[in-house]
Every structure is written in C-alpha cells, then in structure tokens.
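Undergrad: whatever this is, show me its structure:
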Amino acid sequence: MNIRGSICALATPYRQDGALDLDGYARLLDYQIAGGTEAVVVAGSTGEAHGLEHEEYETLLAFAVRHVARRVPVIAGTGEASTRKTVRLTRRARELGADAALVVTPYYVRPTQEGLRRHFLEVADQGGLPVIVYNVPARTGCDLLPETLAALRDHPSIVGVKEACADAGRIRDVAALARADFAFLSGDDGTAAAALEAGAAGVVSVVNNLVPRTFRALCDAGRGGDREALARHAAELAPLIAALNCAPNPIPVKAGLAELGLCGAGLRLPLIELAPGPARTRLREALGRLVPLATAA
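TA: All right, here's what the predicted structure looks like:
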C-alpha cells in the first residue's frame, strides 16, 4: 500500500432535505481527481463520520469506490471509541472495496498508551485492511505518543500515521519513525509545509477540498525537496488556511464548497452553517484569490 502525496479528507455533501447528496459527492470526487489529488478519505472527521447513519456510511463508501474506479486509493474512516466496533467497521469497509482504513484514536474514553497499543494491534490483526493510525488529540482527548507509535510500526498491516498534532517537536519525533513501509502523513494544513520539509510522505488535508491543484503543487515541492517552491505554495495557501480556522471543521470548508458550486453548505446538528459576516467574507476573498468562485457577482 503506497499512500503518499496530496490526500483529501473529503467533506460529505447533503441535499436541502438533509439526505446525502451523491451528485454533489461525484462532483467533489471528480474535482479532486482532476486536480491531482492522490488519495481520498471517505467518512473521516471532515466527512462528518459521526453524523452519518450506518446505512449512509455504507452508501457513501460504496459510491466513492464505484465512482473513483481505482483511479486513486479510497481510504475509509473506520475509527470508533470501541475496539470491537472499529474492527467490525473496518471489516465492512474492506467488503465495500476500501483500499485502507484511517483509524482515529478512541475518542472520549481516554485509554492509556498500552490500551492504544493493543487497540491498534487488534484492528490491524482482525480488520482486514491496511491501517493508517490517526492521532488528533484536539478532537479525541487522547494523544498517541511517538514511543507507542514506534511499537506499532512493525506490524505489517500498520502502514502509516496521520499525525495532526502541530507541535514542531512532535513533527520531528514522528518524522524520525518514518521508513519505506511506514508513512508519516501530516494531518494539519497549517504545518503541512514544515512536516513535508521534515520528511512527511504526504498530507491528509482539509483545504485540499477547495484547491486541489495548489495543494498538489505544495506536496510535490515538499517531496521533491524544492524548498523555494514549497515556501511559495505555502504562502499562497496561508490566507485560505487561516480563513478556514474561523470555525470548527468542517463548517468553513462546507461554506467554501458552496462558493465553488460543488455542493451545498449544509451540515448536521450540532454543527451549523457559517453565518454571514466578516469570517465568511474573509473566506470568500481568500478562496477567490486561488480559484474562480461559482457565486462571483
């Protein structure tokens, strides 16, 4: 499993009646592939995984697998708070055709490091898919430490880590664990350039939903060791990344997708749409500097 480069954490579009918008999802998938995105994540944090009914999760993943048609790898978000549930969902993702599983650390239950080690080993042993470990302490209340990650990387089915902790020391420590069969993927847009410079093999990105070509250029420059181009693309993206920080993900990126005409801005409670005002104006202006807006006056 060679998952590298520019990877999009896909948003999940909804129709006005709240149902899945598969037409919008097809547009988003095609926009990503045309823009050079090298893999897509279905039903991750940005995809509002925990707002999906089980039947909707299956519909969304099966649709993505069919529509992508092996043009790029499809990575399924399968992480749950329970190890048994995570194994069960990972097995189902395999049956639906996913190429790999993105498994977030168990949220809310606050496991120990030993509990985390056993959790990921059991998912790798029993889930049937290559596993990308996902560490995002700001969302889960649980931090997978580098020494625990080092104990996991020898498992043949654990193929990488998406590290969303933006601390410079953490980036350095996780980068030191990377090797040919274990990929370090950044999970934070704001420090993506620094992670690529430190040796990350790629980035699982939110902003990529909106500007896949620019983000692919950033990843190519970083992986190619072109520091000048990396700095230039990072500077181009910085205002948009900053604008996306105006509200919890995926609220702002959904607003941006609506500006591009790819899908509506609707979310599911308790998430609500980004209200009109200065934050939305900044987002629209930053996005408009990089790509044409469908809603331009």
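
Undergrad: CA atoms for contacts and neighbours, from now on please.
TA: OK.

Undergrad: show me where this structure has helices.
TA: Counting by DSSP state H, the chain has helices at residues 22-34, 54-68, 83-95, 113-126, 137-140, 146-152, 168-175, 192-198, 212-223, 227-244, 251-260, 278-288.

Undergrad: could I get those helices as TSV with mean neighbour count?
TA: As requested, the helices of the chain are exported to TSV (neighbours: other Cα atoms under 10 Å):
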stretch	mean neighbour count
helix 22-34	18
helix 54-68	17
helix 83-95	20
helix 113-126	18
helix 137-140	14
helix 146-152	16
helix 168-175	18
helix 192-198	24
helix 212-223	24
helix 227-244	18
helix 251-260	23
helix 278-288	18
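
Undergrad: select, out of those helices, the one closest to Pro270.
TA: Comparison of those against Pro270 by Cα to Cα identifies helix 251-260 as nearest, at 10.9 Å.

Undergrad: quick one on the thing from earlier: could the helices of the chain go into JSON lines alongside distance to Ile3?
TA: Below are the helices of the chain laid out as JSON lines (distance: least, Cα to Cα, whole Å):
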{"stretch": "helix 22-34", "distance to Ile3": "15"}
{"stretch": "helix 54-68", "distance to Ile3": "15"}
{"stretch": "helix 83-95", "distance to Ile3": "16"}
{"stretch": "helix 113-126", "distance to Ile3": "17"}
{"stretch": "helix 137-140", "distance to Ile3": "23"}
{"stretch": "helix 146-152", "distance to Ile3": "18"}
{"stretch": "helix 168-175", "distance to Ile3": "16"}
{"stretch": "helix 192-198", "distance to Ile3": "15"}
{"stretch": "helix 212-223", "distance to Ile3": "13"}
{"stretch": "helix 227-244", "distance to Ile3": "20"}
{"stretch": "helix 251-260", "distance to Ile3": "24"}
{"stretch": "helix 278-288", "distance to Ile3": "27"}
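
Undergrad: this one as well, want them side by side:
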Amino acid sequence: MSRLLTKDDVVGIFPPVPTPFNADESLDIGALRADLQKLLNIPGLTGLCLGGTTGEGYALTPQELQTIIGVAVEESNGKLPIMAGVIATTTADATLRAKLAGEAGAGAVMLTPPMYQSPRDDDLFGYFNDVYEASGMPYIVYNVLPHLPILLPLMTRLAETPGLIGTKESVGGNLDLLGDMIQTLGDKISVTWAHDWQFFMGAAMGASGSVSGLASTFPRLMVAMFNAIQENNVHLAREIHYILYQIPKYISMRNWVGGNKYVINLTGRPVGKCRRPFGEPVGEQAANLKRAVDQAMAWERANLGVDLAA
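TA: From the prediction side, this is the model:
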C-alpha cells in the first residue's frame, strides 16, 4: 500500500491528468502511460491527480478509476504521489471510489461535494467524514460547485477531523474566501488555489500550490510562475501570468474539459477527445485558444528552452 499523504504533500504544482479514450470510448491505457511519462519527466512537479474534472472522473466507473490509478502508481513507481478524484452523488458511491483508489495505491483523494443536490452543512460534514472513516483515505475538499460552496465555518469543522488534509479552492470559492482560508486554516490544512486565470494573485496571497487545469496544460510554466512567486520575483511571475491567463478564460466559455483536452493536444501531448456528449471547441473559441496556446508555447521555448511537441 502506498504512503498516505499529509497536508505537507499537497503543495506546489500537482497537475490533474487527462484520461485518454479510444475511438469506442474505452480507456486508452497506452496513451495514458505515454502522457504520464511526459509529466513524470517535468522537473518541479509535486504529484499527480487522476479522475478529477480534467480526468473526466464524473464519466468514469469506479472500476475505471481504480484502473487508471493503478496505471499511474505503476508508472510513477514512487517518483511522485498519486491522488484520486472522487466525484459522486451519494456517500456510498464516493466511499466505493475512495476504497478502490486506495487499493490501487492512491495516497489521498480529492473529494467533490455531492454534485446534483444541495445538502445542509451538517449533512455535508457527515458526507466527508463518513467517506474518510469508511475508506481510511485522507482527502482534500474539491471546492468546485458554485451552487454548493464549502465556506469557512464548515471547512473549519472539517479541519478538526483527522481526514482533511487540504482544500482545492476552485469556482466554489473566490479570493476573499481564499484569504480567509489561508489566515484561519493555513497551519492545519494545505490551501491550494485553482482559479487558473487568477493563479498569480492566489499564489501571491499564500496559496500552497495548485491542482488545476492549467497545471495540466502548461505544467512547466505553472512551476516557473509558482517558483517565481516563492522567490519574490514578481516581474517574472506577472509576465507568465499574462502569457497564460487567456487560455483558461477561453476554455471556460464552454465545456471546460473539452477545452482542456483540446489545449493539451495542441501542445503535443495526444490525449484524444472527451467521452460524449462533451465535444471539443469549435469556431471562435477554438481559434482564440489556438492563438493563445501558440503564444504560450513560443514563450516557453524562448525562455525555458523546451519544446512541448518534442
């Protein structure tokens, strides 16, 4: 069994990994292994997360999640820790996914609140705690649901329990909430930031890292920006921010996952298309993304000396 993660492990740039599919929408394990090897060879990454939003965890069966976690653990071979996304609508389903991920070697899970309805805070507290107690898997809260944000009072309650090791502050939160989380809970849990178009600001405020889509599309640039902020090189961090920020802006116009895969494919990492009904960008969205990606790749080649497509 892999070592279970603590808050000190969920720091830095910890990319989510896309899930490649064959033409018949079955898992493309060969393409997944190839993409994992490219990511594992990027200096400065601190871990990998499979089965989150970027990994289309909402479209995977529990057994498929277990499969891709096992592949990632095998490919990583201890080089980087592996975290599993758990996206479910019931405690039973979330618990099954967490257990299977743990059996496959994941060190923690990224646990999304139940997606479809809006439970009371007491019920949400029970959801997170019940999944932890039944599976034994430490977790970070994936604060991604605008209709069901996990706000400071509930996060504070969860931080008093043994299972919570961090939070991924995404579109369920904002910079104000991020600041409150860092000031109130930063010594107890890892407070990461996943508003991609505002990563510069969140990291400068003290976010401990990112498990975000942009970390998957341009991991080297995200490592460079995060490191520049840690080194108080505001000029460089701000320059990278402006190179990157249009990409998540255009992706978020429609179908985040399809846009993310489209961008990753453009950078030379073939990860295929999404499971239906989610397609890839077309028209103006696709043209804007292509232009922004070309700009970011050119900057990366000129300043970091790497060629993503190589």
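
Undergrad: just tell me which of the helices of structure 1 ends up closest to Asn2 of structure 1.
TA: Of all the helices of structure 1, helix 212-223 comes closest under Cα to Cα, at 14.3 Å.

Undergrad: residues in structure 2 matched by the closest one, start to end?
TA: Aligning helix 212-223 of structure 1 against structure 2 (TM-score structural alignment) gives residues 219-230.

Undergrad: got the contact list for the matching stretch?
TA: 12-13, 15, 42-45, 200, 203-204, 209, 214-215, 234, 236-238, 240-241, 300 (Cα atoms under 8 Å, 6 or more residues apart in numbering).

Undergrad: run through the residues that contact the corresponding residue of structure 2 for Arg110 of structure 1.
TA: Aligned by TM-score structural alignment, Arg110 of structure 1 pairs with Ser118 of structure 2. Going by Cα under 8 Å, 6+ apart, Ser118 of structure 2 touches 147-148.

Undergrad: chain center to the match of helix 212-223 of structure 1, what's the gap?
TA: How far stretch 219-230 of structure 2 lies from its chain's middle: 16 Å, per Cα atoms, centre = their mean, to the nearest Å.

Undergrad: with structure 1 overlaid, how far apart is that stretch on average?
TA: Average distance, stretch 219-230 of structure 2 versus aligned residues of structure 1 after superposition (mean Cα distance after the TM-score superposition for structure 1): 1.4 Å.

Undergrad: out of the helices of structure 1, nearest to Ala294 of structure 1?
TA: Comparing the helices of structure 1 by Cα to Cα, helix 251-260 comes nearest, at 4.8 Å.

Undergrad: helices or strands up against the closest one?
TA: Under the contact criterion of 3 or more Cα pairs under 8 Å, 6 or more residues apart in numbering; DSSP states H and E, the helices and strands touching helix 251-260 of structure 1 comprise helix 227-244, helix 278-288.

Undergrad: and the angle for the longest one with helix 251-260?
TA: Here helix 227-244 of structure 1 points in a direction 100 degrees away from that of helix 251-260 (axes from the mean of the first three to the mean of the last three Cα atoms, to 10 degrees).

Undergrad: hang on, Leu185 of structure 2 packs against Arg157?
TA: No: between Leu185 of structure 2 and Arg157 there is no contact under Cα atoms under 8 Å: 10.5 Å.

Undergrad: ok, back up a step: nearest to Leu271 of structure 1, out of the helices of structure 1?
TA: helix 251-260 (7.1 Å).

Undergrad: residue in structure 2 matching Arg268 of structure 1?
TA: Counting by TM-score structural alignment, the partner of Arg268 of structure 1 is Arg275.

Undergrad: just put the helices and strands packed on helix 251-260 of structure 1 in JSON lines and tack on distance to Glu80 of structure 1.
TA: Formatted as JSON lines, these follow (distance: least, Cα to Cα, whole Å):
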{"stretch": "helix 227-244", "distance to Glu80 of structure 1": "26"}
{"stretch": "helix 278-288", "distance to Glu80 of structure 1": "32"}
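
Undergrad: residues in contact with stretch 257-276 of structure 1?
TA: Around stretch 257-276 of structure 1, the neighbours that count as contacts under Cα under 8 Å, 6+ apart are 13-16, 18, 21, 24-25, 27-28, 51, 209-210, 247, 251-252, 254-256, 280, 284, 292-295.
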